[in-house]
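# Sequence and predicted structure, then a few things I'm wondering about:
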Amino acid sequence: MSRIPVEDDSAVTRFHLDDLQVAAAHVLPSQVWDFVAGGSGRERTLAANRAALDRLYVMPRVMTDVSAVTMGTELLGTKASLPVAVAPMAYQRLLHPEGELASAAAAAAAGIPFTVSTLSSYRMEDIAAVGGVTWFQLYWLRDRGLVTELVRRAEDSGCRALLVTVDVSEMGRRFRDLRNGFALPPEVTAANLAPQNASGAHERGGTGSALATHTRALFHPGVTWDDLAWLRERTRLPLVLKGVLDPDDADLAATLGVAGLVVSNHGGRQLDGAIPSIEALPAVRDAVAGRCALLLDSGIRSGEDVLKALALGASGVLLGRPVLWGLALDGEYGVREALSMLSAELSSAMTLAGCPDVPTTRRLRVVADSRPDGSDRWEGI
């Protein structure tokens, strides 16, 4: 794989996460960058996630004592120093030899949870041994015996929650990967799976994505609410459904007793044309009416984005691609840099919005810029 040509940017000071994105694009092989940065289809939802967040504005509160802002909170029953967790992301050894071990160490240092992907490139046991709070993300596999085994291993490893991804009946059509004929290099594997279940992602077959072919063979497209009941009988871990956007689905999940939901469109990597996650959040919030925790992902790039999500009812957010940018640049210390940037931005945003702690962010009003024709109109949310 060729590297993207770039002038030496080692002397460039990085102030925010967008700077990390630019730097990471310079150092990663082009096919790996496409795998990380790309979305499905024509990438409309990928772009819409950012556009939706950018059109939201917060009404700050004044005359509030913000001399000591605290960002600590509780996420899925565990304490976190920020209302942030690291999202589940596969095959992180593509970005850095230490992969998930480095990202998990940075999350532990920051005092936030790290979510281990089913398709992580290090074993969940090794990632959990790094320390810190870990959650496990479960893809529903065709082989129920493997599902049961993964859940048992997550419990034995000390994972504190089970995030069940429900929006991947099959992998979205990611045209960048299809054009690149993307496949994993031999040294990067789905370490949580036995070799016979992991090898398909390495097999190039002309134009097409080996990862899509692999997941199509591995993932079960026929999962229903009955399967959720089956899973609840087989684990003591809190169940969280990741990939919920419709309020009717959210209401049903809360009625069935899930511990939480992740309002997510998979970072624009599944159904192209799906609603931006932040726009789905208010209706989901109203549907669950406090019956379960709400997390949000897809498009979070700043502390201001986190503040908007909190104000609209999220308990916290999952941070995805920015973690990978930091990992690509400097392993654990690059991820630490990304998390530090986000923490500083959130602290500043809360201070300037008049919020001394996470609970007070709920009182903020959020409005949307609804001026496609340039007229001066604002829409309350």
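That came through fine. Numbers count the residues shown, from 1 in each chain.
# drop to CA atoms for contacts and neighbour counts, all remaining ones
OK.
# doesn't residue 318 fall inside a strand?
Yes. Membership of residue 318 in a strand is supported by DSSP: H, G, I helix; E, B strand; the rest coil.
# what's the neighbour count on it?
Other residues near residue 318 number 23, with proximity taken as other C-alpha atoms under 10 Å.
# mind listing what it touches?
Contacts for residue 318 were tallied using C-alpha atoms under 8 Å, 6 or more residues apart in numbering; they are 84-87, 295-298, 300.
# Below is structure B, check it against A:
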Amino acid sequence: MTTDAPDGTAELSGRGRQNQIYSAGVFGRSPSVPTDFDELERRARRAMTARAWAYIAGGAGRGSTMDANRRALDSWAIVPRVLRDVSTRDISVELFGQRLPAPLLFAPVGAGALVHDDADAHIGRAAAQLGVPYIFSNQGCVPMEKTAQVMDAIRPGSPKWFQLYWSTDDELVYSLVARAEKSGAQAIVVTLDTTMLGWRPQDLNIGSLPFARAEGIDQYTSDPRFMEIVAERVANPVGVRPTVELTIGAVRSLFSMARNVPGSLLRNLVSPTPRTAVQTFLDIYARPSLTWDDVATLRDKTDLPVVLKGILHPDDARKAVEIGVDGVIVSNHGGRQIDGEIASVEALPGVVDAVAGRAKVLVDSGIYSGSDVFTVLALGADAALIGRPHMYGLAINGADGARDVVANIAAEFDLTLGLAGHTSVADLSRDALSYRGCRH
């Protein structure tokens, strides 16, 4: 569905969103994306290639952590209160001094070009139209500066954060942070749970790693420090260049590298730079030796709020607060890193209690609906990150699809809030829920 607003904005209130959809229905127009997650997922799978589906929808191992994320949410029941005036509601929240129209953020998802060309720019457009933050992916397919320009052209000062993967090269780390600051990012989100890739059978079974084809490394190939490292390696190759087996797959990969690295296609096809850039990325993109001292150093080097993504243990939450971190994201990376890991929502109450209001607490992994958002906010989260759903919307209908998916989640949350007898996010507490399940 295309909204009537000239800037492409979508209504976030429940009744307003319903009215948009039903009014369009009078003229025979149905929504651009399904309004329930199950059908959204089915249609997105049909719209995606096998490689895209494996990367976006896949999980670690047998997928038990993804299942646990769903069970943890389903183990809480909403307990409505009645005979309260809920005619006026406010779903806005404040994060780091900025008032947001809904307690939602577009989560960072790498290698988005598997789903849609220039994915990050389209997601940024969707977020800007709604006025909620987009966390730029460190593994994005569009340089952060371009995405920021797209967002600010729609809504000047659009909320935007930057996700940081800590490379083995500290100069590169701080170059990325400096670029994020110049691009108008309002927070740095350090992802802690991917210091190495988890075991992901759906990708492994088809031998597909997007980054090996230069998909999802645009933040790096647009970075002066990274390209300096690449140039040094081209000028001073170490060892013998491996023989490349000439296959159709190898030719496709070569063309992918040539297209996705700056420069002309023809020149890149004969230049060692694209292949060297890919190998450099694979060599340095993550740092398993990362420690609390590194995070403390980052805290001293930037004035932006620092948020740690991947916190699941209360002791880690306490340590984060002790070193001056401004927020934590309770996350198991959407079940993509460890098979058999604790569900994010199961870990959430313990982290909230450990932080005790001294930092913001956000949550992701398996949050697919407005009622899910209600549950995590009642458990103490300040906001929720939406990941796979917005990528599914992107696959189906580009920027409009990504926008409408998140608008639908916000609208359902607004209706759920009112129907449960509450008028604002601040009203919510664990008293709004009843525990009904067994943890597994």
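Received, thanks. Please read all numbers here as calculations on a predicted model, not as lab measurements.
# how near is the residue nearest the centre of the first structure to residue 50 of the first structure?
Nearest residue to the geometric centre of the first structure (C-alpha atoms, centre = their mean): residue 87, 3.3 Å. Using C-alpha to C-alpha, to the nearest Å, residue 87 of the first structure is found at 17 Å from residue 50 of the first structure.
# Equivalent analysis for residue 243 of the first structure, please.
Taking C-alpha to C-alpha, one finds residue 243 of the first structure at 17 Å from residue 50 of the first structure.
# Looking at these two, which has the bigger crowd around it?
Using other C-alpha under 10 Å as the criterion, residue 243 of the first structure and residue 50 rank with residue 243 on top: 23 against 18.
# Can you tell me the SS state at that one?
Relying on three-state DSSP, one would call residue 243 of the first structure strand.
# Where in the first structure does stretch 165-182 of the second structure align, residue-wise?
Across the first structure, the stretch matching stretch 165-182 of the second structure (TM-score structural alignment) is residues 139-156.
# sorry, back to before: tell me which of the contacts of residue 318 of the first structure fall in strands.
84-86, 295-296 (DSSP state E).
# Which of these sits closest to residue 327 of the first structure?
Of all those, residue 86 has the smallest distance to residue 327 of the first structure: 12.3 Å, by C-alpha to C-alpha.
# And the counterpart of the closest one in the second structure, how far from residue 323 of the second structure?
Using TM-score structural alignment as the criterion, residue 86 of the first structure maps onto residue 106 of the second structure. Going from residue 106 of the second structure to residue 323 of the second structure by C-alpha to C-alpha gives 27 Å.
# More neighbours: which of these two?
Using other C-alpha under 10 Å, the more surrounded residue of residue 106 of the second structure and residue 323 is residue 106, with 27 against 14.
# Touching, the more buried one and residue 386? I think so.
Yes. Between residue 106 of the second structure and residue 386 a contact is recorded at 5.3 Å, counting by C-alpha atoms under 8 Å.
# which residues touch the counterpart of residue 251 of the first structure in the second structure?
Counting by TM-score structural alignment, residue 251 of the first structure lines up with residue 318 in the second structure. Contact analysis of residue 318 of the second structure by C-alpha under 8 Å, 6+ apart lists 354-355.
# in the helix or strand containing residue 318 of the second structure, what's buried?
Assigned by DSSP states H and E, residue 318 of the second structure belongs to helix 314-322. Of the residues in helix 314-322 of the second structure, 314, 316-318, 320-321 count as buried by neighbour count, 16 or more other C-alpha atoms under 10 Å.
# Tally up the residues packed near residue 158 of the first structure, please.
18.
# Roughly how far does it sit from residue 128 of the first structure?
From residue 158 of the first structure to residue 128 of the first structure the distance is 7 Å (C-alpha to C-alpha).
# give me the number of residues near residue 108 of the second structure?
Around residue 108 of the second structure there are 25 residues (other C-alpha under 10 Å).
# who's in contact with it?
134-138, 163, 387.
# repeat for residue 104 of the second structure
132-133, 383-386, 406, 410.
# ok, those residues in the first structure, which still hold?
By both residues aligned by TM-score structural alignment, their matches' C-alpha atoms under 8 Å, the contacts of residue 104 of the second structure still in contact after alignment to the first structure are 132-133, 383-386.
# Save the residues you listed as TSV, and put in distance to residue 250 of the second structure too.
Formatted as TSV, these follow (distance: C-alpha to C-alpha, whole Å):
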residue	distance to residue 250 of the second structure
132	41
133	38
383	43
384	40
385	37
386	35
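# closest to residue 113 of the second structure among those residues?
Nearest member of these to residue 113 of the second structure, counting by C-alpha to C-alpha, is residue 386, at 18.0 Å.
# So the counterpart of that closest one in the first structure versus residue 369 of the first structure, what's the distance?
In the first structure, residue 386 of the second structure lines up with residue 319, judged by TM-score structural alignment. Separation of residue 319 of the first structure from residue 369 of the first structure (C-alpha to C-alpha): 25 Å.
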